[in-house]
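*Asks:* could you look at this predicted model? Sequence included:
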Amino acid sequence: MRPLDAFAVADWLRAFAADVAANEALLTDLDRQIGDADHGANMNRGMRAVAALDPAEFPDARAFTKKAAMTLVSTVGGASGPLYGTLLLRLAAALPPDGPIDRDAWSVALRAAVDGVRQRGRAEPGDKTMVDALQPASEAFDAAQDDPWGAAARAADAGREATTPLVAHKGRASYLGERSAGHADPGATSAAMLIRAAAGTLS
């Protein structure tokens, strides 16, 4: 595992920001099918602001992650800002001080982050939300004997794909009822990008 510091978290979130920017149209299109067509633009705006943060100005990973969380809350519209903000705030609170970090420490932090999203959104797996990517990612990380971030990324991608046939039970998509089936959830899609960015930068 890469040692933990503000620069490591910044690299992770900048990789996520780049993926969001490259896929803004996809996220918008997915949200157009079952939401209000703003997930791509909202996430891109928020992640651009996070990517602009200078990790050299923060004493440790926890401080940087908290600032990234509050930046998302203040710049991302709709439900995504508070949900991603909660994810990062819970992650920051559970992270150890800077320095070496092992799989067990990351497992604890990931579980805390996912639990925070579940509580904030009052969502469970199968509700067709970002939890459908995050929960399996956390479980795969826990279970992996080798390459836990890679296992988490693959599980997040599979969870995102599994939202396609689901009927939404939370968020704006739930207003569509059965018509929400047949489309991947945009929140699960961006959440899978977050985990894949971690696999590329934190392993």
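*Replies:* Sure thing, it's come through.

*Asks:* C-alpha only now, for contacts and for neighbours.
*Replies:* Fine.

*Asks:* longest helix anywhere in the protein?
*Replies:* Looking across the chain with DSSP state H, the single longest helix is helix 103-121.

*Asks:* what about the next helix or strand after that helix, distance to the chain center?
*Replies:* Using DSSP states H and E, the helix or strand that follows helix 103-121 in sequence is helix 131-143. From the chain centre to the centre of helix 131-143 is a distance of 11 Å (CA atoms, centre = their mean, to the nearest Å).

*Asks:* do stretch 186-203 as well
*Replies:* Relative to its parent chain, stretch 186-203 has a centroid offset of 6 Å by CA atoms, centre = their mean.

*Asks:* can you list contacts of that stretch?
*Replies:* For stretch 186-203, the external contacting residues (CA atoms under 8 Å, 6 or more residues apart in numbering) are 1-2, 8, 11-13, 15-16, 19-20, 27-28, 30-31, 39, 80, 128-134, 137, 147, 149-150, 152-154, 156-157, 159-160, 163.

*Asks:* which parts of the chain are helices?
*Replies:* Under DSSP H, the chain gives helices at 6-22, 24-34, 39-51, 61-75, 80-94, 103-121, 131-143, 148-162, 186-201.

*Asks:* tell me which residues of the last one come out buried.
*Replies:* Using 16 or more other CA atoms under 10 Å as the test for burial, helix 186-201 gives 186-199, 201.

*Asks:* out of the residues you listed, which is nearest to E124?
*Replies:* Set against E124, the nearest of these by CA to CA is A188 (12.4 Å).

*Asks:* about what we covered before: closest to K170 out of the helices of the chain?
*Replies:* Comparing those under CA to CA, the one sitting nearest is helix 103-121, at 8.0 Å.

*Asks:* which outside residues touch the closest one?
*Replies:* 1, 83-84, 86-96, 123-124, 131, 134-135, 138, 141-142, 148, 170.

*Asks:* between it and helix 148-162, how many degrees?
*Replies:* 30 degrees (axes from the mean of the first three to the mean of the last three CA atoms, to 10 degrees).

*Asks:* check it against this one:
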Amino acid sequence: MVEGSANTLTAAWVVAWLRESARVVGEQRQYLIDLDRAIGDADHGENLDRGFSAVVKKLDDGEAPATPAAVLKLAAMTLMSSVGGAAGPLYGTAFLRGAAALGDAQEVGPDDVVGLLTAARDGVVARGKAESGDKTMVDAWTPAVEAAGTAALAGASVTEVLAAAANAANAGAAATEPLIARKGRASYLGERSAGHLDPGAVSTGLILQAAVDAAGGQQ
């Protein structure tokens, strides 16, 4: 079971989210590599696949942590220690900040999801020194945070809040195509970076959709 009470999710949801993220990243590994080859180091898909596979191995090898935050912290530490490039530190920081936002809570409700996503986005911004419009994963994280907040204020369920975030992240990722990169390796290309999707924004959409799918059917 990944559900808590009528409108909350538990640590089991975070475990399911991480496992689904690993599955999707593995499935989309070559696509992410190809996106990164166009404007980066061609290692984004490989690095994420390695990182999330390591997270799943950690979960398989030991007893799953008891709280949502503890599961996220395990994932954060594993990603930061096993993933090269920018992806490990950025996603690791996102999960670590998200864990801090949840604290010792046993269950995650709609407002908690907003807090988790906001803290994760702020961690990515702090680590990568990027802002919206720079053609980075922030262009997916920020609309996700805004959409989640709007949904929660409207009384949406926890799964609906997650879905709003994922949909907005995917739209934000699609909107990176015409942008000129101002951060990261892609910025070296200048105007030639336009016409390509940002791989980090795309993987953010995939991972947030994995959170929805992990929670699906539980509310």
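*Replies:* Great, that's in hand. Owing to the predicted nature of the structure, the values given are computational and were not obtained by experimental measurement.

*Asks:* would you pull the TM-score for this pair?
*Replies:* TM-score of the superposed chains, computed with TM-score structural alignment, normalised by the length of structure 1, equals 0.95; 203 aligned residues with a CA RMSD of 1.5 Å.

*Asks:* please, a ChimeraX command that selects the buried ones among the contacts of stretch 186-203 of structure 1?
*Replies:* Buried members of these, defined by 16+ other CA under 10 Å, are picked up in ChimeraX with:
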select :8,11,12,13,15,16,19,20,27,28,30,31,39,80,128,129,130,131,132,133,134,137,149,150,152,153,154,156,157,159,160,163
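
*Asks:* just name the closest of the buried residues of helix 186-201 of structure 1 to A68 of structure 1, please.
*Replies:* Closest to A68 of structure 1, out of all of the buried residues of helix 186-201 of structure 1 and judged by CA to CA, is L194, at 13.5 Å.

*Asks:* structure 2: which residue goes with the closest one?
*Replies:* Using TM-score structural alignment to pair residues, one finds that L194 of structure 1 aligns to I207 in structure 2.

*Asks:* ok, its match to A166 of structure 2 distance?
*Replies:* 8 Å (CA to CA, to the nearest Å).

*Asks:* tell me who's in contact with the residue located most distally from the centre of structure 2.
*Replies:* Residue farthest from the centre of structure 2, counting by CA atoms, centre = their mean, is E191 at 27.2 Å. By CA under 8 Å, 6+ apart, the contact list for E191 of structure 2 reads I180, A181.

*Asks:* same thing with S81 of structure 2?
*Replies:* With contact taken as CA under 8 Å, 6+ apart, S81 of structure 2 is in contact with G88.

*Asks:* mind checking what it lines up with in structure 1?
*Replies:* Aligned partner of S81 of structure 2 by TM-score structural alignment: S74.

*Asks:* how near is its match to R45 of structure 1?
*Replies:* From S74 of structure 1 across to R45 of structure 1, the span is 11 Å (CA to CA).

*Asks:* and A156 of structure 1, by the same measure?
*Replies:* From A156 of structure 1 to R45 of structure 1 the distance is 23 Å (CA to CA).

*Asks:* circling back to that earlier point, which part of structure 2 lines up with the longest helix of structure 1?
*Replies:* The alignment of helix 103-121 of structure 1 onto structure 2 (TM-score structural alignment) covers residues 110-128.

*Asks:* any idea what E146 of structure 2 aligns with in structure 1?
*Replies:* Using TM-score structural alignment, E146 of structure 2 pairs with E139 in structure 1.

*Asks:* with L4 of structure 1 as the reference, measure out to its match.
*Replies:* Plainly put, E139 of structure 1 is 21 Å away from L4 of structure 1 if you go by CA to CA.

*Asks:* before we move on, the earlier item: quick check: closest non-adjacent residue to the match of E146 of structure 2.
*Replies:* Distance criterion CA to CA, 6 or more residues apart in numbering; nearest residue to E139 of structure 1, sequence neighbours excluded, is A152 at 7.6 Å.

*Asks:* which position in structure 2 pairs with the one you found?
*Replies:* Under TM-score structural alignment, A152 of structure 1 pairs with A165 in structure 2.

*Asks:* how far away is the counterpart of A168 of structure 1 in structure 2 from G195 of structure 2?
*Replies:* When structure 2 is aligned by TM-score structural alignment, A168 of structure 1 is paired with A181. Separation of A181 of structure 2 from G195 of structure 2 (CA to CA) stands at 11 Å.

*Asks:* same check on P178 of structure 2?
*Replies:* 5 Å.

*Asks:* same question for G133 of structure 2.
*Replies:* For G133 of structure 2, the distance to G195 of structure 2 - CA to CA - is 14 Å.

*Asks:* among these two, which residue is more densely surrounded?
*Replies:* Comparing G133 of structure 2 with G195 by other CA atoms under 10 Å, the one with more neighbours is G133, at 17 against 14.

*Asks:* list the contacts of that one.
*Replies:* Taking CA under 8 Å, 6+ apart as the criterion, G133 of structure 2 is in contact with D139, T176, L179.

*Asks:* do the same with L48 of structure 2
*Replies:* V25, R29, V83, A87, G88.
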